[in-house]
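[1] With the input below, show me the fold.
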Amino acid sequence: MRDVSVVGPLNIDLLITGQGPPNWESIPTWDGPSDMEMTAAGSVGYTVQNLARLGLSVRISSCLPDDPLGAFILDALQRAEIDTRSVNLVPDTVGGIGVYMLLFGSRKRPLTYRLPTHPMWPLEFSSEEIDTLLDAKLLHNGGYLHYKDAWHGATRDLFKEAKARGLITSLDSQFPLFAMSPPWIVGLEDVLPSIDIFMCDDGEARHLTAASSLDEAARILLDAGTQTVIIKQGDQGSTVYQQGWQHHQDAIVLGELVDSIGAGDTFDAGFLYGTLQNWPLEKRMLFASIAAGFTVTGVGGSQTMPSQTQVMIEMEKRESRFS
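    A predicted model of the protein is given here:
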C-alpha cells in the first residue's frame, strides 16, 4: 500500500524572470533579454513532487502528450520517485503550458496558457485501475474545476468508492478554465460529500459560494458535505474550518519572496503529510505553512521544497509543544 494516490492534470510551466522594463506599458516595444525556466509539472505536479520530497510514496493518474514535453514531465516525476504507471501517453496531442511573466514580481496566475488537446486525466477507470489507485491511505485530486468533462462522472465515483473503502480523501478545487459565473460549487455538489479535506484559496472560496466573507464561504462548503475546509490566503496566512470551529495560521516568512508559484501546492502537500501522521489540525497548518514559506524563496513550485527534517527544525523554533 502506498501513502497517496493523486488524480489530476500535469503541464509545463514556463517561468520568465530577470530585469524587465520599467513598466507594463513598455512591454510592446521592449527588446531586452530575460531568463527562462521550464518546470514540471504544474499545480498537481508540484504537489506530488513535494509529497515525495517529504518521504511519502505517491502514485499519479493523469494524461500527457506522447511527445518531448510529455517525456520531460514524465522524467521529472520519475526522478522524484513518483509511480507514473497510471499516466497515459496520448499520441497526436499537445500538452498544457502555463506562461508566467515574473519580470514585475511574483504572480499567482499565468499570463497566458495553452490548454491540452488530450484529456487532463482519465475520464474512465477500469476496475483494476480503481483497485490500484485505492491501494493507498489517501486519495487526492487537484484542479477538479479545471476539467468540466470530469464533473459528475468517474472521478466523483472514484472518491465515493475511496470513502467506502476507508481512505482519507482530499480535493483542491482550483478554478474553471472557461467562463463560469459564481457560484462554482455547482460543479462540486455531488463530490463534496465524499471529501474529507477541501482546499481552495480565498478568491476561489468567494467564487465557489458567492459569499461575502470567508467565514460564510467556509460554512457553505461545510454544509455541502465536506468535513474540513482550508482557505489559503497568501501572505495573510490560512484558515482551517470545521463545523463550529476554526483556526487561523499566519504566513511563515523564511526569506525574501522570490516567486509564489506552487506555494499553495506545497501547502497542500504539507497539510496532507501531517494528516497521514494524524497530527492535530493546528500542527498540520503550521507544518504546511513552513513548507510553503520555504518554497517562495526560490523560482518554481518544487525546486526549493524543503525536506521533512528541515520543516521540523523550523517547527521546533516556533512551537515547542509540537516537538
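[2] switch to C-alpha atoms for all contacts and neighbour counts from now on
    OK.
[3] Double-check I231 against D201; I have them as touching.
    Yes - between I231 and D201 there is a contact at 5.1 Å, judged by CA atoms under 8 Å.
[4] Those two: which is more packed in?
    I231 (23 against 20; other CA atoms under 10 Å).
[5] On the three-state scheme, R85 is what?
    strand (DSSP: H, G, I helix; E, B strand; the rest coil).
[6] cool, E316 as well?
    Here E316 is helix, with the state taken from three-state DSSP.
[7] and it, what does it touch?
    Residues near E316 by CA atoms under 8 Å, 6 or more residues apart in numbering: F322, S323.
[8] which parts of the host helix or strand of A205 are buried?
    For A205, the host element (DSSP states H and E) is helix 202-209. Buried residues in helix 202-209, counted by 16 or more other CA atoms under 10 Å: D202, E204, A205, R206, H207, L208, T209.
[9] One more, so I can put them side by side:
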Amino acid sequence: MNTPVTDDMEDAATQPVDVVLTGTVFWDLVMTGLPRIPANGEEIRADRMATAPGGVANLAVAASRLGVSTSLATTFGADMAGRFCSSMLAAEGIDLGSSRVCEGWTTPVTVSVTHAGDRRMFTHQSPAPVSTDDLLAGVRPPRAALVDLDQLHSGQGASWTRAAADAGTAVIADIGFDETGQWDRGVLDELAWCRAFLPNAVEAMGLTRRDSPREAARDLADTVPVVVVTDGLSGAWAVDAGSGEECHVGAIPVPADQVVDATGAGDVFDAAFTWATLAGWPLGKRLDLASLASSLAVRGLTGSMAAPGWAEIGAWWQGLGDSSDDQAMRRRFGFLADCALDAPAVTPAPLTIGWDL
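    A predicted model of the protein is given here:
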C-alpha cells in the first residue's frame, strides 16, 4: 500500500512553489577519518560518522536552505530509514505532499567511506513501486524544476516536465555517471525542454567525445540555452548560447585539513546555481555563488546536512582577512555585500545522528 507522507496532498497540487524535484532519496551512512582503506578481512575504525537523507535530498535541502520554496516528489519505505529521511526533510521545511510511503519496499541505502579527499560508496536499491508520473500527477508547474536527464530519457516524468517547460518552468538538468562507458548521445534530445544543463567534466566529455571541459561546453551549447561543466579543482566552464557569452570561474580553494566529505558537493552547486538563476543574476555571478556554496559543503559531513545557508556564506565572507588571496576573494565576491547574509545559522534537523569518537 502506498500512502501520502503528509496530509496536504491537495495543497501540494494546487500551491505553486519555486522548485520541484524528483528522484531517489537514499539513507546515507557516511564514515570519515579513516587512516587508510582496509584490506580484505581487515577492520578499520572511523573517527566520525553521520547519517542523513542523500540522493535527491541533497539538492532539496541545499535549495531550501538558500530560501527556495522546495517540493520533493519521491518514495520512502515504511521502515526506519524511510521515517528517518522523511522526518529530516520535513524538518528542513521541504514540502513532501507529493511523496509516498510504500509498504513492503526498502528505502535505498548508501554507505559512503571518505578517505584522502574522495569517497567509496556501496548502495542497496530496488525499483520504486510508484512511478514519477504518478507522483507528479496534479502538481502545478513551478518556477523551476531540477531533473535527471537519464530519467527523462527513460520516460520518467517526461510528460509532466515537457508540459511544465511549455508553461514557463525553467527546467534545469543534470545527468548521472554512465557505468557502461557508452555515453548515449540520445539523452541529449531531452535538452530541447531544458533551460540549462549542468554535467561534470567526465559526463560532458563522455557525451560529446571532446577532450576538454571547455570544448565539451561549447559543443553542448548547440543543444541547450545554458550549459555549465563543472571540473572539480579546475573550476567550471559555462556557455550562454543565446548571448554567446563564455565564462570560466576558478574553484574556491579549501585547505586539505578542512575537507571532510565531498558527498553532494555537485548537488549544492546545482541548487545555488538554480537560486541565482531564479534571482536573475548574470552567468558569472551564478557560477561564483555555486562554486562558493559547493566549497563550503565539503567542510561538513553528508551532502544534505553540510549544505550551507546564507548565514554560512556570510560567515565565510566576513571571515576573509588581509592576505592577498583573501583580498582577491573579496574582490571576486564583492556582490555578496548586497545579499541578505544575516539569516539564522543552519541548525541540523533534530534527527541527525552524528558522533565524534
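[10] now what about the TM-score between them?
    TM-score of the superposed chains, computed with TM-score structural alignment, normalised by the length of the first structure, equals 0.86; 306 aligned residues with a CA RMSD of 2.4 Å.
[11] thinking again about what came up before, next helix or strand past the helix holding A205 of the first structure?
    helix 214-223.
[12] Return the set of buried residues in that following helix.
    The neighbour-count check on helix 214-223 of the first structure (16+ other CA under 10 Å) flags L214, A217, A218, R219, I220, L221, L222 as buried.
[13] out of the residues you listed, what pair is the most spread apart?
    Farthest-apart pair in the buried residues of helix 214-223 of the first structure is L214 and L222; separation 12.1 Å (CA to CA).
[14] And the equivalent of R100 of the second structure over in the first structure, how far from A179 of the first structure?
    Mapped onto the first structure by TM-score structural alignment, R100 of the second structure lines up with N88. Distance from N88 of the first structure to A179 of the first structure, counting by CA to CA, to the nearest Å: 28 Å.
[15] Of those two, which one has the most company?
    Using other CA under 10 Å as the criterion, N88 of the first structure and A179 rank with N88 on top: 17 against 6.
[16] How about the more buried one: what's its closest non-neighbour residue?
    Closest residue to N88 of the first structure apart from its sequence neighbours, by CA to CA, 6 or more residues apart in numbering: C63 at 4.6 Å.
[17] where do the strands sit along the stretch 151-300 of the second structure?
    In the stretch 151-300 of the second structure, the segments counted as strands under DSSP state E, counting those that start in this stretch are 170-174, 196-197, 226-230, 236-240, 246-249.
[18] Which position in the second structure pairs with T226 of the first structure?
    In the second structure, T226 of the first structure lands on V224 (TM-score structural alignment).
[19] Can you report how many residues neighbour the nearest residue to its match once chain neighbours are set aside?
    Nearest residue to V224 of the second structure, sequence neighbours excluded (CA to CA, 6+ apart): L191, at 5.8 Å. L191 of the second structure has 20 neighbours, counted by other CA under 10 Å.
[20] Could you pull up the residues touching the residue sitting nearest the centre point of the first structure?
    The first structure has D265 as the residue nearest its centroid, 3.7 Å off, counting by CA atoms, centre = their mean. Neighbour list for D265 of the first structure: S43, V44, Y46, T47, G301 [criterion: CA under 8 Å, 6+ apart].
[21] Where in the second structure does the helix or strand hosting the first one fall?
    So that's S43 of the first structure. Per DSSP H and E: S43 of the first structure is located in helix 42-53. Counting by TM-score structural alignment, helix 42-53 of the first structure pairs with residues 54-65 of the second structure.
[22] compared with the first structure, how much does the matching stretch deviate?
    Once fitted to the first structure, stretch 54-65 of the second structure is off its aligned match by 1.1 Å on average (mean CA distance after the TM-score superposition for the first structure).
[23] Please compute how far that stretch lies from its chain's middle.
    6 Å (CA atoms, centre = their mean, to the nearest Å).
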